[in-house]
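Asker: Fold the following and give me the result.
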Amino acid sequence: MRIETTAVQALRDHEHGAVVPPIHLASTFELDPATGEGDFAYQRGGNPTRAQLETVLAALDGAAHGFAFATGMAATAAVFSLLRTGDEVILPASVYGGTYRFVDQLFEARGLTGRFVPDLADLTADDFTPATRMVFVETPANPTLRVTDLRRIAALAHAAGALVVVDNTFMTPVLQRPLELGADIAVQSATKYLAGHSDLLAGAVTTNSDEIAASMTLAQKALGGVLSPFDSYRLIQDIKTLPLRIARQQSSAQAIAAHLAEHDAVGRVLLPGSLSADEARIQESQAAGPGAIISFELADGVDRVAFLRALRLPVYAVSLGGVESLICHPATMTHEAMSPQARADAGISDELLRLSVGIEHVDDLIADLDQAFAAAR
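Answerer: This next block holds a predicted model:
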């Protein structure tokens, strides 16, 4: 089935015929006194509603296994729990600020090493050491929208015995399916596009590996960062409109990006594939579109604070992927955990803005941007 159908039809309540499967809120479940067994025992270890969501998450990615966590960072932390003392992870310098914070502030105490590289395109077999256990990739990167060739990275990493983890939050399975491109694990902040309404936190992990799946099951039980039944239920419903929302948001983002590129109040526009013809080719080969995130810098003489204050439609707030447009200043918001030098190494300037395009009418968004540009001169 195509993903538009999967998003809607992945679940059915065949027992009762309900179009929408019911929500199960129980924290504990009756077990067989003779064996101590049952389909479910305690909500942290498993819950029927969360299990339904995990079926949907796996189906979207074409994966054998799916796991739902309380937040995107809980999902990332569960993936990092695969590592052992002495292991090294290679990451792009422009990784999401929350992931950077985890590596920068928590790895050392766990006996782990994180190595940030300016450009994964330059990675070669010589960059892998016996300690390299994992390559963690964002493509497009947050917020620079740099593109990484997942097939190439997977080949390099697997030859060195390392896992490939892809944060697919920006693309979602609608536009990019990392497991089909060679990744071992896909992780998402389901708070963003999957939920799409800026009203719940969730994280997702998918994999085809039975061994990794067993470790994720253990992480759910041992670390406890699981998604509640109520939010699992809501996320199942949100996912049904995911392909429709993505299509509208991407279409509007393309129109807005073209407008920004021609506007004299804008100094630079960043899109997936905009850095080079090679990155454009890679993006086209591994994704079904550029997504709905635009990063840009204002031209000299345009006051950033005045521009942001003048906006009426995009909300100045962290996060992305919601039905409402959001705009943020990565240097002081999403990536504030990074030092000025780390941001410079990642290509995140102090003037960079990140716009997450919502489902508002594109003409209204463009008109609002224009009046804010005028007010900021």
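
Asker: Could you use CA atoms for every contact and neighbour count after this?
Answerer: OK.

Asker: any idea how far Phe107 is from Gly203?
Answerer: Taking Cα to Cα, to the nearest Å as the measure, Phe107 falls 21 Å from Gly203.

Asker: which of these two has more neighbours?
Answerer: A count of neighbours by other Cα atoms under 10 Å puts Gly203 above the other of Phe107 and Gly203, at 25 against 18.

Asker: tally of neighbours for the residue nearest to the more buried one when sequence neighbours are not counted?
Answerer: Nearest in space to Gly203, with sequence neighbours left out and distances taken as Cα to Cα, 6 or more residues apart in numbering, is Gly72 at 3.8 Å. Counted with other Cα under 10 Å, the neighbours of Gly72 add up to 25.

Asker: so Gly72 touches Thr191, yeah?
Answerer: Yes: counting by Cα atoms under 8 Å, Thr191 is a contact partner of Gly72 at 7.0 Å.

Asker: Show me whatever sits in contact with both of the two.
Answerer: Leu201, Ala202, Gly203 (Cα atoms under 8 Å, 6 or more residues apart in numbering).

Asker: residues in contact with Ala375?
Answerer: Ala306, Phe307, Ala310.

Asker: give me that answer again for 10 Å
Answerer: Val302, Asp303, Ala306, Phe307, Leu308, Arg309, Ala310, Leu311, Leu369 (Cα atoms under 10 Å, 6 or more residues apart in numbering).

Asker: What is the burial count for the nearest residue to the second one once chain neighbours are set aside?
Answerer: The reference is to Asp303. Distances taken as Cα to Cα, 6+ apart place Ala376 nearest to Asp303, at 5.1 Å, with adjacent residues excluded. Ala376: 19 surrounding residues under other Cα under 10 Å.

Asker: Pretty sure Ala376 sits against Val302.
Answerer: Yes: distance between Ala376 and Val302: 5.4 Å, which falls inside the contact criterion (Cα atoms under 10 Å).

Asker: okay, and the common contacts of these two?
Answerer: Ala265.

Asker: now the other sequence, so there's something to compare against:
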Amino acid sequence: MTIRPNRPLSPATRLAQALHHVEERTGALAPPIQPSSTYARGADYAPRQPYIYRRDSNETTDHAEAIIADLEGAAATLLFASGMSAACAVLEALPPGAHVVAPGVMYHGVLQQMQHHHATGRLSISHYPAGDLDAMQAAMRPGQTALVWVETPNNPDWTVTDIAAAAGIAQGAGARLITDCTATPPCCTRALELGADISFHSATKYLNGHSDVTAGALSVRDTGALWDAIAKMRTLQGTVLHSFDAWLLIRGMRTLMLRVARQTENALAIARHFEGHDLLQSVLYPGLPSHPGHAVAARQTDGMFGGMLSIITKGNAQTAIDTARACRLFYPATSLGGVESLIEHRKTVSGPGFDVHANLLRLSVGIEDAQDLIDDLEQALRAAV
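Answerer: Now for the predicted structure:
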């Protein structure tokens, strides 16, 4: 066996060790929390460190940002108090009248933000069907489009968009590409390496993984004027991630690789079991070879498809709702990416203005035993009919 002692550490090792963090004074392996909201200056009245006030930055939050930047291969990362506040900072950092191209169906909170900016005239929004690169190209306004938003896989039908191809379209029109790959975190999809300019994640989900933090992450391939404007927006809005939440996020990310591997394994087992099921119209999961985006998803995730899938029941919307109500292990709750499995009737949660199949149930698959989860869905489907 050839031993290469000088080879770079793998991302899995760096992540598990929180970037090889050891607290110098005591040798503590758990990163400390710095809760201070303000910092005393030195005898010369200069800041002792690059910290003045908590609304700007903090050691614990900086540590969490460094871990994500390392995982993303990013020039810099900023953490926000929620995914929504991160998305809001991007949109508000754009100049008035800027043109944005985005999917017509995407995470409904960000879509509502875009619709608000469009209705007030601050931004001009054009939509394309998720995954349709020809429609994306047709929506571009060369020299005017400032930002192209891609969500892949797309929530909640898990349509896949080719990030590298989308980057070519955006750059050809002089626009920046931002990707939301929340459903396949950077241990699966490294969007910046595929050509994205900004990578967005709701860190509430897989990055934290324990349903006890709300956070948003933005990572950038190259810093510049837009990135500076986003950072300033975070300071002005006071939406920097707080110290304790940053510490919880660090703790959660140390097991990210293990969690997502198990969640992918479970989701694939569930998808395979229920594909062609007599009580379902369809199973939507990019990990299935029958999924139209399977080949692109496999390339963009190295086969780590993540733990999100949707099922569309036969019958009507009430059948789907009754299936969710009858589950004993899947919790009927919003959000995704935690260690526990969740089921959600998406139409109920997203509301009437969101284009989603009335019978669609979104599943966030956790780390439980796969057969237990399959049995739970089987009994719930039978109970619903």
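
Asker: from the contacts of Ala375 of the first structure, which single one is nearest His335 of the first structure?
Answerer: Nearest to His335 of the first structure out of those is Leu308 (Cα to Cα; 18.1 Å).

Asker: Alignment lookup: the closest one to the second structure.
Answerer: Alignment of Leu308 of the first structure against the second structure is given by TM-score structural alignment, with Ala324 as its counterpart.

Asker: Buried among the contacts of Ala375 of the first structure? Need that as a selection in ChimeraX.
Answerer: Only the buried entries of these go into this ChimeraX selection, using 16 or more other Cα atoms under 10 Å:
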select :302,303,307,308,310,311,369
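
Asker: Closest one of the contacts of Ala375 of the first structure to Met171 of the first structure?
Answerer: Once Cα to Cα is applied, the member of those that ends up nearest Met171 of the first structure is Leu369, at 24.3 Å.

Asker: would you say that closest one is within a helix?
Answerer: Yes: assigned with DSSP: H, G, I helix; E, B strand; the rest coil, Leu369 of the first structure falls within a helix.

Asker: okay but it is in contact with Arg309, surely?
Answerer: No: when contacts are counted by Cα under 10 Å, Leu369 of the first structure is not listed as touching Arg309 (11.2 Å).

Asker: Not counting its neighbours along the chain, what's nearest Phe107 of the first structure?
Answerer: Leaving aside its chain neighbours, Phe107 of the first structure sits nearest to Thr113 (6.2 Å; criterion: Cα to Cα, 6+ apart).

Asker: That neighbour: neighbour count?
Answerer: Residues near Thr113 of the first structure, counting by other Cα under 10 Å, number 20.

Asker: What's it aligned with over in the second structure?
Answerer: Checking TM-score structural alignment: Thr113 of the first structure goes with Ser124.

Asker: my guess is that match meets Leu91, correct?
Answerer: No: contact criterion Cα under 10 Å: Ser124 of the second structure and Leu91 do not qualify, at 11.0 Å.

Asker: can you tell me which residues contact the aligned residue in the first structure for Leu280 of the second structure?
Answerer: Aligned by TM-score structural alignment, Leu280 of the second structure pairs with Val266 of the first structure. Val266 of the first structure makes contacts with His259, Leu260, Phe296, Glu297, Leu298, Ala299, Asp300, Val302, Phe373, as judged by Cα under 10 Å, 6+ apart.

Asker: how near is Val266 of the first structure to Leu326 of the first structure?
Answerer: Using Cα to Cα, which is the criterion applied here, Val266 of the first structure is 18 Å from Leu326 of the first structure.

Asker: again with Ala58 of the first structure
Answerer: From Ala58 of the first structure to Leu326 of the first structure the distance is 28 Å (Cα to Cα).

Asker: go on, Ser228 of the first structure?
Answerer: Distance of Ser228 of the first structure to Leu326 of the first structure, given as Cα to Cα: 26 Å.

Asker: mind listing what the nearest residue in space to Pro286 of the second structure that is not next to it in sequence touches?
Answerer: Distances taken as Cα to Cα, 6+ apart place His294 nearest to Pro286 of the second structure, at 5.0 Å, with adjacent residues excluded. Under the criterion of Cα under 10 Å, 6+ apart, the contact list for His294 of the second structure reads Thr159, Val160, Tyr285, Pro286, Gly287, Leu288, Gln300, Gly303, Phe305.

Asker: same deal with Gly45 of the first structure?
Answerer: Contacts for Gly45 of the first structure (Cα under 10 Å, 6+ apart) come out as Ser27, Thr28, Thr217, Leu218, Ala219, Gln220, Lys221, Ala222, Gly224, Val226.
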